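> please find the sequence and the predicted model below.
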Amino acid sequence: MATRGRWRALAAIVLAGALILTGCSGDGAREDFAATFGDDATIAGIELSTADNMPFTGGVSAEVRAQAGATDAQLRALTDRLSAFAHDRADTDVRITLVADEATVPVFADAGLSARVLARAQSLRADERVASVALTSRPGEDRVSGVSVGLTGDDGAEAFALARSLPEVLADVTRSGRLHLTVRGADEAVRIQGDAGAWIDDAERAWTAVAGAVPTTGLHAEPERLEVTLAREVDVAAAAAAASAAPGAPAVVFASPLVDLGAGASGDAARALLAALDDARLSEVRTLWTDDGSIDLTVDSPARAASLAQAVSARPEASAFAAITVTAGAADDVALRVTAAPPLIGDRVAAAAAALRDTGAVSLVSAPRAVTLTVAGDASDEMLEEDLAVLRGLQDDGARLCANRADGTGVCVAGAPPT
């Protein structure tokens, strides 16, 4: 009873907000919805807004969360009531979403369609491979146009099998229209995404060929592109050969514990640069990220950053990138990060490492338009101004230079640092 009381209070707050909006727009759909369903025993909570989620535009958008443990019969009856509300307001923009036990479905004015949509979602949710399912519909369309399925694990074969089956499973609620699908693993190591089509079979054949040849840890499949994450960087050549032998294979690219790819990247330019480095410098690279136009190389320490940056800057393969970043430290504890054009990266990292050493600062982040040095302790402004002088040569003309305390306060200048 206490829980229901809290949700009634929430419904009253939501209704008050709806009244404010309606007072400006003249639309009573939100008040009607709150009044109709605010005390519904099967409903745990309601979120209301205008139909397009913009103030003063009217209509109603309602996300209805069912009570935990609601039975199939209760959910079906609730769906019927929600559909009736939409049906009775055919001249109003009504958009309703029902959330029940990790299943999310749109509710239509057509009660029969709404019942079938709920049944399909519940059927998918009952699959032991499935942790969650969300069906969606485009505004103004009386059909399901999208499905997102979260898996209980990260098995590639299961993900492909489920993705391949979805158009048939949902055929009567998509009405044979285009279906956008997303199937994602529990840890996001596996992801299949795009409009359903024959490309799913092509991607599966390529992935199966690669996974049969070398150890893999993940995949991201889209129309015309398959990214496979390898367990080892040294297996790239063998993986590429296996993928090329698969009939109808899409463009296949490879990530690894060493190489992380940005959206749409192949990693070819990054791997060409790595191959050009001697073994000593190559061993300094802990990880790299690339979108093919830029590259971020991560090492353990500022000293290693300086030696690697000098070697990278000297290689003609570095010219494939508009910008190179060299980072020392963990992602959440960066000691040094410098971004510069390839011809400048070696000298800029060396100067940054020296500045970090000479000031005893805890971090230095340098980009062409901004340089920030962060010091330990409670330094005075006068001390910070002295630290600014060591940043000379780390920036482009007109860049902003800052020397900060750990709390973010400090001193900044635009242009050349003081002498």
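Noted; the coordinates are in hand.
> when you work out contacts or count neighbours from here on, use the C-alpha atoms and nothing else.
OK.
> now the helices for the stretch 201-350 of the chain?
Assigned helices in the stretch 201-350 of the chain, in chain order: 236-244, 268-276, 279-282, 302-313, 342-359 (criterion: DSSP state H, counting those that start in this stretch).
> relative orientation of the second one and helix 236-244 in degrees?
The one in question is helix 268-276. 150 degrees (axes from the mean of the first three to the mean of the last three C-alpha atoms, to 10 degrees).
> ditto for the last one
Helix 342-359 and helix 236-244 meet at an angle of 140 degrees, taking the same axes, to 10 degrees as the criterion.
> which residues touch the next helix or strand after helix 342-359?
Moving toward the C-terminus from helix 342-359, the next helix or strand (DSSP states H and E) is strand 363-367. The list of residues contacting strand 363-367 from outside it, by C-alpha atoms under 8 Å, 6 or more residues apart in numbering, reads 334-340, 352, 356, 371-375, 394-395.
> next structured bit after the one helix or strand A134 maps to?
Using DSSP H and E, A134 maps to strand 130-136. Once the chain leaves strand 130-136, the next helix or strand it forms, by DSSP H and E, is strand 146-151.
> give the buried residues for that next one.
Buried residues in strand 146-151, defined by neighbour count with 16 or more other C-alpha atoms under 10 Å: 146-151.
> need those residues in CSV with distance to G194, can you?
Formatted as CSV, the buried residues of strand 146-151 follow (distance: C-alpha to C-alpha, whole Å):
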residue, distance to G194
G146, 10
V147, 10
S148, 11
V149, 13
G150, 15
L151, 17
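> put this next to the first one:
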Amino acid sequence: MTIADAVTSATAEAIALDNAYVAHNYSPLPVVATSASGVWITDVEGRRYLDCLAAYSAVNFGHHNDEIIAAAHRQLDALTLVSRAFHSDQLGPFCAALAGLCGKDMVLPMNSGAEAVESGLKVARKWGADVKGVPEGMANIIVADNNFHGRTISIISFSSDQSARGGFGPFTPGFRSVPFGDADAVATAIDEHTVAVLVEPIQGEAGIIVPPDDYLPRLREVCTRHNVLLIADEIQSGLARTGHTFACDHWGVVPDIYLLGKALGGGVVPLSAVVANRDVLGVLNPGEHGSTFGGNPLAAAIGTTVVGILARGEYQSRSAELGLHLHSRLRSLIGRGVLAVRGMGLWAGVDIDTRLGTGKNLSLALAERGVLVKDTHGSTLRFAPPLVITAEEIDWAVDQFASVIAEAGP
């Protein structure tokens, strides 16, 4: 039975309501989720799907993680929001725990990943003015081609994605984009007014693009030599997704600023953070930046629980070990409709032969077989299941993928 065959009035009505009242800024698969547990999502028809997207890595620790949900319930019964006009008993412990996990001094708590990026850009510019002595309005920040850091105006100002840019100008100045993976290009682009280099250690939306092994170490050396901040956007790649706490750890690189989000909220609440040492984050003064919900007690309590889970290291180990299995199984399909497989840990980008159809079409076919993935750039599928997935579930998902590409074969 296909998704189309299984659709009842409940599914049709839910999709129709979304189409009528929800802005069309996404093109979702025709699946209406109603509950989830672990790696499995159940729709309004009672069909179960193996989630190989994990809400773009926001659900690293599984849907309805018992430990995280218990922390949320405890805090819901106590206190949820006081804004930053007052202290709360949850904020300090959360920031202390997260700073310790990152090996840094201070945390600026925010909500969405894009908000963390925007906040990091502001901090870098303020640091440039106050510490480096860059004249007002002259600061520049170097970014990588084909980056994805969000879709706010400042962020799309340095995006390569024309679908994110078309019709949204004028754009924010002060950014220079150079090829991802090219440390020489970064070094050439730096001048006396450069305050930061912003980079994803592994590019996610671009198709899980892993840079050359010398790239991040060379960026670290270049930034240190030129007194420029290295900002690592670990919003998708961080928090155990790639087999380490941070993707930067694969190359032994410590950035000046970590940008975190997605899984930091445990799949329960939006929670993001800018994490750095006091000589960087200390440039902010009262009134210069803020967020009503940033660091709220509910999010902070959940975030503290997430940091505690990460401190145990179990999910990093699972991602590393099961990631080898996932990549091995996916690579076995190269030459059978798959052109290339990239990634680290439980994070894989799979380039498909365009003769099989579009990535969206294959995503629909996989959904009909009970596996949820997401396409990007037309012909790449991303596999990023919750880290609680088992080897048997990986095998089942890849078997369904193999059947789909065999059926679609030219």
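Cool, the structure landed. On a predicted model such as this, the values are computed, not experimentally measured, just so you know.
> quick TM-score on the pair, please.
The TM-score (TM-score structural alignment, normalised by the length of the second structure) is 0.22; 160 aligned residues with a C-alpha RMSD of 7.5 Å.
> how about the helices of the stretch 201-350 of the first structure, which one is nearest T174 of the first structure?
helix 236-244 (33.2 Å; C-alpha to C-alpha).
> now for that closest one, which elements pack on it?
Contact analysis of helix 236-244 of the first structure by 3 or more C-alpha pairs under 8 Å, 6 or more residues apart in numbering; DSSP states H and E lists helix 199-213, strand 251-255 as its packing neighbours.
> switch these over to TSV; also include distance to I20 of the first structure.
As requested, these are exported to TSV (distance: least, C-alpha to C-alpha, whole Å):
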stretch	distance to I20 of the first structure
helix 199-213	48
strand 251-255	51
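> let me have those in CSV, extended by distance to S307 of the first structure and mean neighbour count.
Output for these, formatted as CSV (distance: least, C-alpha to C-alpha, whole Å; neighbours: other C-alpha atoms under 10 Å):
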stretch, distance to S307 of the first structure, mean neighbour count
helix 199-213, 36, 21
strand 251-255, 25, 21
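> how about the helix or strand encompassing V398 of the second structure: buried residues?
Using DSSP H and E, V398 of the second structure maps to helix 391-408. For helix 391-408 of the second structure, the neighbour count (16+ other C-alpha under 10 Å) marks 394, 397-398, 400-402, 404-405 as buried.
> of the residues you listed, closest to E67 of the second structure?
I394 (23.8 Å).
> and that closest one, how far is that from L259 of the second structure?
Relative to L259 of the second structure, I394 of the second structure is positioned 30 Å away (C-alpha to C-alpha, to the nearest Å).
> same check on T304 of the second structure?
As judged by C-alpha to C-alpha, T304 of the second structure and L259 of the second structure stand 17 Å apart.
> of these two, who's got more company?
Counted by other C-alpha atoms under 10 Å, T304 of the second structure and L259 do not tie: L259 has more neighbours, with 29 against 24.
> what secondary structure does that one sit in?
strand (DSSP: H, G, I helix; E, B strand; the rest coil).
> which ones are touching it?
Neighbouring residues of L259 of the second structure by C-alpha under 8 Å, 6+ apart: 113, 116-117, 120, 231-235, 272-275.
> ok, I43 of the first structure touching V64?
Yes: I43 of the first structure is within contact range of V64, at 6.9 Å (criterion: C-alpha atoms under 8 Å).
> just to revisit the earlier point, which other helices and strands does the helix holding V398 of the second structure contact?
helix 314-331, helix 359-368.
> what's the angle between that helix and helix 359-368?
Angle of helix 391-408 of the second structure versus helix 359-368, following the same axes, to 10 degrees, is 120 degrees.
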